[in-house]
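>>> make a model of this:
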Amino acid sequence: MIEKIWFHRHLLGYLLAPILWPLSLLFKRIIRQRRHAYLSGGKPRYRAPVPVIVVGNITAGGNGKTPVVIWLVETLQALGMKPGVVSRGYGGKAAAYPLIVDANTSSLESGDEPALIKRRTGAPVAVDPVRSQAVKALLDCDVDVIITDDGLQHYALERDIELVVIDGQRRFGNEQYIPFGPLREGLERLSEVDFLITNGGLAQGNEIAMTLEPSKAINLKTGEVVAVDSLPQLVAFAGIGHPPRFFKTLSTLGADVIKTQAFADHQAFEQAELNQLAEQGQHLIMTEKDAVKCHPFAQDNWWYLPVSAHISAQDKQIIIKKITEVKSQYGSSST
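All right, here's what the predicted structure looks like:
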């Protein structure tokens, strides 16, 4: 229902306005005071000895940040750089922090996104609710640039480049602060960042257009790769920020989807629950982010659909140029 209030101007939003509006104003005040405290020097900030790139957003919910992080890591790796990724590990519960993610780290420890990024890129990934601690841990992993998955509002960590990912379909909803709207920060914040990347929809002004391009379905148990439209009677589920985006992708690919099930973002899945869901069709298909949690108990007919961020060659070069310029300012000690 909160999605309908934020993005579809549902009648309930007007009815709850006397409660949500004051809370929204309070949130706005707290956020601005906190930011001012860091930027004015009232609170300490950590400056890493290597460039720090933040990939974040100004709205709550899934905008496509993690695919952009993966794209950025793979782009820099292809250039011979050694990127590392930090995350707060939302949804994970590690025994101790910072946590360096490896092939044996459970998503229950690290959270969904860190496990996915590690699996896809092989880059060093560190998790800590205090991002500066994660950065310090990565410095022992032979990295020469740090990418933070989310963290635009984590002002305790200084950064060199900021990329904001925008949901091209939902944009900024009713343009109100949490909880009356989806904004973590005001729209004026967009004029301060280095790059605006629009996921789907129509890029506006100086925004960089980005699309999520799906590949073939991959079997969780065997690694078999097949075209999505070759799998009959698919039951699709997604526990991401905006599940309809995944279901729409399947429809675009001509998938034979007979049932869809949306879960909360970072949902902790129960094997019995998914087994019951799978029984309603011949195959079960999920997002790659959900798959990292389901590998331990996957069945033979369970599949996931990877998607990759696509940005034009021209815009890619503009981003690379900025990163290269910033990196050169750190000198040879960061290479």
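>>> CA atoms for contacts and neighbours, from now on please.
Noted.
>>> state which helix of the protein is the longest.
Counting residues, the longest helix found in the chain (DSSP state H) is helix 11-39.
>>> so how far is the helix or strand following that one off the chain centroid?
Remark: after helix 11-39, the chain's next helix or strand is strand 52-56, criterion DSSP states H and E. When distances are taken as C-alpha atoms, centre = their mean, to the nearest Å, strand 52-56 is centred 11 Å away from the chain's centroid.
>>> go through strand 52-56 and flag the buried ones.
By neighbour count on 16 or more other C-alpha atoms under 10 Å, the buried set for strand 52-56 is 52-56.
>>> stretch 195-206: how far from the chain's middle?
With C-alpha atoms, centre = their mean, you get 16 Å for stretch 195-206.
>>> same question for stretch 318-332.
24 Å.
>>> would you do the same for the sequence below? I want to compare the two.
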Amino acid sequence: MALALKPAGAIYTLGARLRDAMTRPFHASVPVVCIGNPTLGGAGKTPTAVAVARALATMGMAPHFLSRGYGGKLTGATDVDAKHHSAADVGDEPLLLARHAPTHVSRDRVAGARQAAAAGANVIVMDDGFQNPTLHKDVSFLVIDGAGGVGNGLVFPAGPLRAPLGGQIARADALVVVGPGAGGEAVAEEARSAGVPVLLASLRPDPAARILKGMPVFAFSGIGRPAKFLETLAGLGARIAGHRDFADHHGYRAADIAQIKTLANKSGAKTIVTTEKDYVRLDEGNDPGGRFRAGVMPVPVSLKFADPAKLADLLAPVLPAMPRPEARAQASPDPSR
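Predicted coordinates for the structure are as follows:
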């Protein structure tokens, strides 16, 4: 099937190249640090974005996040307010980002960058958008999952790549490999051969999750690679009595919640666990009164870089953050991810 779809992947690549050639990137008045990934699906971009923003904050910067708001219904530039917005409004990832720094969502990345700068950002950390040519990036990180790598190495729809890997690596300032794995090692070697620095990182669960050691749990998640969540639970010593996987960014319905409760009861689990990203997709719309949420334990994770000093060196170009005149963009009409 993958080989049969290769021609479609070639057309997809050609379309992206034409869009890039026809677009003059907009230079925002503050630096932009982009956290992207070369593939569709989960790689750890959002935890990476949080870790990068924290590093910038320790350097005296005032980072704001910018996201497309994938999965949300709001299309215009919006300041995320976790007290009033739901995942259905702005997407799940922006709700997580807003816990750490001011966050803006916008399908139009240029409008979002302008809003962030007007709101007081002196550096923008953009979650995703590496392949979007409308906004100039001062520093770009490509994030890959060490275990998953780049799959079969083919471009969508034949494979998981958003564009040919070599071209993406060439445009990146660094590659971030999250967790161990042969797939990640292979991509890291390709990056090093191209002269692109490689940063190693790992996801670490919140210390409070240690109470799960030895506990029978029922897990559910709708993320890019659900097996990653199960690996995290196993690393904590939890006993996985059962699990239910959903598609990435799955919008939970009351029927899903009823199914999860039924499966959890049958499994003999003592508690139900999920990811932070899934937990924020549970709200009054699918769980009126919050009774289900009250019995679910989210397991937060944070990303740690193996070499923080190397990260700091890569972020050095944005530290002056001197205001600069805006340069109007001649952007394509499709501000996609």
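>>> buried sites along the longest helix of structure 1?
13, 20-21, 23-25, 27-28, 31, 34-35, 38.
>>> again, but for stretch 308-316 of structure 2
311, 314-315.
>>> corresponding residues in structure 1 for it?
Mapped onto structure 1 using TM-score structural alignment, stretch 308-316 of structure 2 spans residues 316-324.
>>> quick one: average offset of that stretch versus structure 2, please.
Compared with structure 2 after fitting, stretch 316-324 of structure 1 has a mean deviation of 2.3 Å; criterion: mean C-alpha distance after the TM-score superposition for structure 1.
>>> dump the buried residues of stretch 308-316 of structure 2 into TSV; add secondary structure and distance to Ser67 of structure 2 as well.
As requested, the buried residues of stretch 308-316 of structure 2 are arranged in TSV below (DSSP: H, G, I helix; E, B strand; the rest coil; distance: C-alpha to C-alpha, whole Å):
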residue	secondary structure	distance to Ser67 of structure 2
Leu311	helix	22
Leu314	helix	22
Leu315	helix	20
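>>> for those, which one is nearest Ala163 of structure 2?
Minimum distance to Ala163 of structure 2 across the buried residues of stretch 308-316 of structure 2 is 24.0 Å, recorded for Leu314 (C-alpha to C-alpha).
>>> distance check, the closest one against Ile144 of structure 2.
Distance from Leu314 of structure 2 to Ile144 of structure 2, counting by C-alpha to C-alpha, to the nearest Å: 18 Å.
>>> and Ile147 of structure 1, which of the three is it?
strand (DSSP: H, G, I helix; E, B strand; the rest coil).
>>> need the buried residues of helix 11-39 of structure 1 in CSV (columns: distance to Phe172 of structure 1).
As requested, these are exported to CSV (distance: C-alpha to C-alpha, whole Å):
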residue, distance to Phe172 of structure 1
Gly13, 15
Leu20, 17
Trp21, 17
Leu23, 18
Ser24, 15
Leu25, 17
Phe27, 17
Lys28, 15
Ile31, 17
Arg34, 22
Arg35, 21
Tyr38, 25
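>>> those: which two are farthest apart?
Largest pairwise distance in the buried residues of helix 11-39 of structure 1, by C-alpha to C-alpha, is 33.2 Å, between Gly13 and Tyr38.
>>> and the counterpart of Arg114 of structure 2 in structure 1, what element?
Using TM-score structural alignment, the equivalent of Arg114 of structure 2 in structure 1 is Lys136. Applying DSSP H and E as the criterion places Lys136 of structure 1 in helix 131-138.
>>> just checking, what packs against that helix?
strand 83-87, strand 99-101, strand 125-127 (3 or more C-alpha pairs under 8 Å, 6 or more residues apart in numbering; DSSP states H and E).
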